[in-house]
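*Asks:* could you look at this predicted model? Sequence included:
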Amino acid sequence: MSLFTQRNSILPGFGLTLGYTLVYLSVIVLLPLAALVLKASDLGLSGLWHIAAEPRIFAALRTSFSLALAAAAINVVFGAIVAWVLTRYDFPGRRLLDAAVDLPFALPTAVAGIALAAIYAPNGWIGGLIAPLGWKIAYTPLGIIIALVFIGLPFIVRTAQPVIVELQQDVEEASASLGASRLQTLRLVILPALTPALLTGFALAFARGVGEYGSVIFIAGNLPFVSEIAPLLIVVKLEEFNYAGATAIAVWMLAISFFILLTINLVQAWSRRRFGNV
């Protein structure tokens, strides 16, 4: 019995397509990552640990990952609501709003960062309104979260929309006819079906947020130990011709991201098995 199984496909030649897949992934993904790890191996484990243990670098890594996780979690909630409204309701301007969801994909990140900084700065439209209260958004970690929410929202909306389209309203009506409240229907019927898609969007938004640079540096303020992100430190190391330090930070970001994404994928696989028949 063959170790490989294949399904009927319009693309002929399993060996040819598999070979193309392996070559393409190797050239585009695996080789650059292997070169990165190989470059960092010159430092050794002790060197990598010494760089990561530097207070400024550790603080930047903590800022990047914690705020990316927070922004992705916020997007899961509000992105699901946006996807539901755009899919289930018909109202004037719906198509325009649906198209606007994709703007963070098309807009250059630097332009987005400048626009967000102008709006949320102490003299901006929104920042100026809350400045008298002693609150500050721009040039703080909160400003970073807003930028990451902006660039991560489309991932949640676009992964949730197809599932909502396929989710039959008859199931919700049946739940209501059996005496379930709206909250029970949401918790027992809607969320189980949406969970795998939301986890996929969460992973994509998180991955984008961790490596985001252009839209963050203008609104972050880039204060060490406060609002400095790890990608900015990589650029700083490169400008100092400290290629070993830049590579070490990149390897730590790669390792932490891989661990978190692997965990998310495992949870996603579990949710599919758990709620697949719901």
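*Replies:* Sure thing, it's come through.
*Asks:* contacts, neighbours, all on C-alpha from now
*Replies:* Noted.
*Asks:* quick one: the one residue sitting closest to the centre of the chain from Leu22, how far?
*Replies:* When the chain is reduced to its mean C-alpha position, the closest residue under C-alpha atoms, centre = their mean turns out to be Ala205, at 1.4 Å. Counting by C-alpha to C-alpha, to the nearest Å, the gap between Ala205 and Leu22 amounts to 26 Å.
*Asks:* cool, Ala100 as well?
*Replies:* Per C-alpha to C-alpha, Ala100 is found 36 Å from Leu22.
*Asks:* ok, now Ile144?
*Replies:* Taking C-alpha to C-alpha, one finds Ile144 at 37 Å from Leu22.
*Asks:* who has more neighbours, the two?
*Replies:* When Ile144 is set against Leu22 and neighbours are counted by other C-alpha atoms under 10 Å, the residue ahead is Ile144, at 32 against 11.
*Asks:* contact partners for the more buried one?
*Replies:* With contact taken as C-alpha atoms under 8 Å, 6 or more residues apart in numbering, Ile144 is in contact with 67, 138, 216, 219-220, 227.
*Asks:* host element of it?
*Replies:* Counting by DSSP states H and E, the element that carries Ile144 is helix 141-166.
*Asks:* list the buried ones in that helix?
*Replies:* Across helix 141-166, burial judged by 16 or more other C-alpha atoms under 10 Å covers 141-161, 163-164.
*Asks:* just checking, next helix/strand downstream of it?
*Replies:* Sequence-wise, the next helix or strand beyond helix 141-166 is helix 169-177, with elements assigned using DSSP H and E.
*Asks:* in that next one, what counts as buried?
*Replies:* Burial within helix 169-177, assessed by neighbour count using 16+ other C-alpha under 10 Å, is assigned to 172, 175.
*Asks:* cool, and stretch 255-271?
*Replies:* 257, 260-261, 264-265, 268, 271.
*Asks:* mark which of the residues you listed are part of helices, please.
*Replies:* In helices, defined here by DSSP state H, the members of these are 257, 260-261, 264-265, 268, 271.
*Asks:* okay if I get those as a markdown table plus distance to Ala110?
*Replies:* Formatted as a markdown table, those follow (distance: C-alpha to C-alpha, whole Å):
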| residue | distance to Ala110 |
| --- | --- |
| Ser257 | 23 |
| Ile260 | 27 |
| Leu261 | 26 |
| Ile264 | 29 |
| Asn265 | 31 |
| Gln268 | 33 |
| Ser271 | 37 |
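*Asks:* for comparison:
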Amino acid sequence: MAKSLKKRSIIPGFGLSMGFTVTYLSLIVLFPLSAIFINTSGMGWEQFWQTVTDPRVVASYKISFGTALGAAFINTVFGFIVAWVLVRYTFPGRRFLDALVDLPFALPTAVAGIALTTIYSQNGWVGSLLEPMGIKIAFTPLGIMLALTFIGIPFVVRTVQPVIEELEKEVEEAAVSLGAKRWRTFRKVIFPELLPPLLTGFTLAFARAVGEYGSVVFISGNMPMKTEIAPLLIMTKLEQYDYAGATAIALVMLVISFLMLLVINYLQWRTNRHTTTA
């Protein structure tokens, strides 16, 4: 008589754990996000379209997503360099430099914005040196990108650093002994292993930058059509008790962010699949 055997998990409590996970994510993520759709549904399509296509709103979208992408790209490049230096080289002050990377995590974003504005304004330490060369950072999109780079660098460094630590130096030495030059060794041996964590770090830095508010409002100057970000415009709508308009802007940001993250996650999946089968 054939008996059907049910495969049991080694660790018990899957049902309880899954129920807790679904409930927790629903309360923290799904329900708040669904409220955006519910509040926006109260608007007519014409009013919704008029709100989200207003020139001031469109300009804020361009500034928010453009500076976030720029900051994420900068953090991906230089975050990799910082992580590589912290792992592959031993030098005095390395532990202090490693701890310094986490400072943007602990520092309040408003404090970061005030500090960056003080330093990079026209009368600041660095801004006064750049002003004669015609370079203006504070109260420009460049200043916004600087603030987003500041708050996003830890995401890339802490994502890439453990992978670099696990890379086997023997493989690199074998490639060099077989006649591969440094650039070819990096391109063929090292970079394929680091591409997935680099994409992950880029995703985290971009997601953090899109919703950043505290550090940006000080250094941006909040000039409509020039340096006004979408989160600030949402706050302005809320202060005017225009909840429908605020949720409409937030809904567009949510959809665009979701689509961009979906594309990045797809690239991550393709990269991981290629690395596994290679």
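*Replies:* All right, it came through fine. Quick caveat, the model's predicted, so the values are computed rather than measured.
*Asks:* hang on, the earlier thing: list buried residues within the contacts of Ile144 of the first structure.
*Replies:* The neighbour-count criterion (16+ other C-alpha under 10 Å) marks 67, 138, 216, 219-220, 227 among the contacts of Ile144 of the first structure as buried.
*Asks:* re earlier: mean deviation of the helix holding Ile144 of the first structure from the second structure?
*Replies:* Plainly put, helix 141-166 of the first structure ends up 0.4 Å away from its match in the second structure on average once the two are laid over each other (mean C-alpha distance after the TM-score superposition for the first structure).
*Asks:* what range in the second structure does that helix sit on?
*Replies:* Following TM-score structural alignment, the partner segment of helix 141-166 of the first structure in the second structure covers residues 141-166.
*Asks:* report the distance from the matching stretch to the chain centre.
*Replies:* Here stretch 141-166 of the second structure is found 8 Å from its chain centre; the criterion is C-alpha atoms, centre = their mean, to the nearest Å.
*Asks:* quick one: the strands in the first structure?
*Replies:* Secondary structure of the first structure, counting by DSSP state E: no strands present.
*Asks:* coming back round to it: from the ones in helices among the buried residues of stretch 255-271 of the first structure, which is closest to Leu233 of the first structure?
*Replies:* Distance to Leu233 of the first structure across those (C-alpha to C-alpha) is lowest for Ser257, with 16.9 Å.
*Asks:* show me what contacts the nearest residue to the closest one once chain neighbours are set aside?
*Replies:* Counting by C-alpha to C-alpha, 6 or more residues apart in numbering, Ser257 of the first structure lies nearest to Ala207, which is 7.2 Å off, once chain neighbours are set aside. For Ala207 of the first structure, the contacting residues are 68, 257, 261, by C-alpha under 8 Å, 6+ apart.
*Asks:* take those and lay them out in CSV including distance to Phe78 of the first structure.
*Replies:* What follows is those, written out as CSV (distance: C-alpha to C-alpha, whole Å):
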residue, distance to Phe78 of the first structure
Ala68, 15
Ser257, 24
Leu261, 21
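*Asks:* burial of Thr277 of the second structure, as a residue count?
*Replies:* Taking other C-alpha under 10 Å as the neighbour definition, Thr277 of the second structure ends up with a count of 6.
*Asks:* my read: Leu204 of the second structure touches Phe155, true?
*Replies:* Yes. Distance between Leu204 of the second structure and Phe155: 6.2 Å, which falls inside the contact criterion (C-alpha atoms under 8 Å).
*Asks:* ok, Gly79 of the first structure - contacts?
*Replies:* Gly79 of the first structure makes contacts with 153-154, 156-157, as judged by C-alpha under 8 Å, 6+ apart.
*Asks:* at 7 Å instead, please
*Replies:* Gly79 of the first structure sits next to 153, 156-157 when contact means C-alpha atoms under 7 Å, 6 or more residues apart in numbering.
*Asks:* repeat that for Pro141 of the second structure.
*Replies:* Taking C-alpha under 7 Å, 6+ apart, one finds 67, 220, 227 in contact with Pro141 of the second structure.
*Asks:* list just the nearest of those residues to Lys181 of the second structure.
*Replies:* Thr67 (36.1 Å).
*Asks:* map the closest one onto the first structure.
*Replies:* Checking TM-score structural alignment: Thr67 of the second structure goes with Leu67.
*Asks:* settle this for me: that match is touching Ala147, isn't it.
*Replies:* No. Under the criterion of C-alpha atoms under 7 Å, Leu67 of the first structure makes no contact with Ala147, lying 10.2 Å away.
*Asks:* tell me the contacts of the nearest residue to Gly113 of the second structure once chain neighbours are set aside?
*Replies:* Using C-alpha to C-alpha, 6+ apart and skipping residues adjacent in sequence, the residue nearest Gly113 of the second structure is Ser215, 3.7 Å away. Each residue near Ser215 of the second structure by C-alpha under 7 Å, 6+ apart is listed here: 109-110, 112-113, 147.
*Asks:* buried only: go through those residues for me.
*Replies:* With burial judged by 16+ other C-alpha under 10 Å, the buried subset of the contacts of Ser215 of the second structure is 109, 112-113, 147.
*Asks:* got the residues you listed as JSON lines, with distance to Lys6 of the second structure columns?
*Replies:* Formatted as JSON lines, these follow (distance: C-alpha to C-alpha, whole Å):
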{"residue": "Thr109", "distance to Lys6 of the second structure": "52"}
{"residue": "Ala112", "distance to Lys6 of the second structure": "56"}
{"residue": "Gly113", "distance to Lys6 of the second structure": "57"}
{"residue": "Ala147", "distance to Lys6 of the second structure": "54"}
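*Asks:* list just the nearest of those to Lys7 of the second structure.
*Replies:* Once C-alpha to C-alpha is applied, the member of these that ends up nearest Lys7 of the second structure is Thr109, at 49.2 Å.
*Asks:* ok, the residue mapped onto the closest one from the first structure to Thr87 of the first structure distance?
*Replies:* Mapped onto the first structure by TM-score structural alignment, Thr109 of the second structure lines up with Thr109. Between Thr109 of the first structure and Thr87 of the first structure the distance is 27 Å, computed by C-alpha to C-alpha.
*Asks:* before we move on, what about Phe155 of the first structure?
*Replies:* Applying C-alpha to C-alpha to Phe155 of the first structure and Thr87 of the first structure gives a distance of 15 Å.
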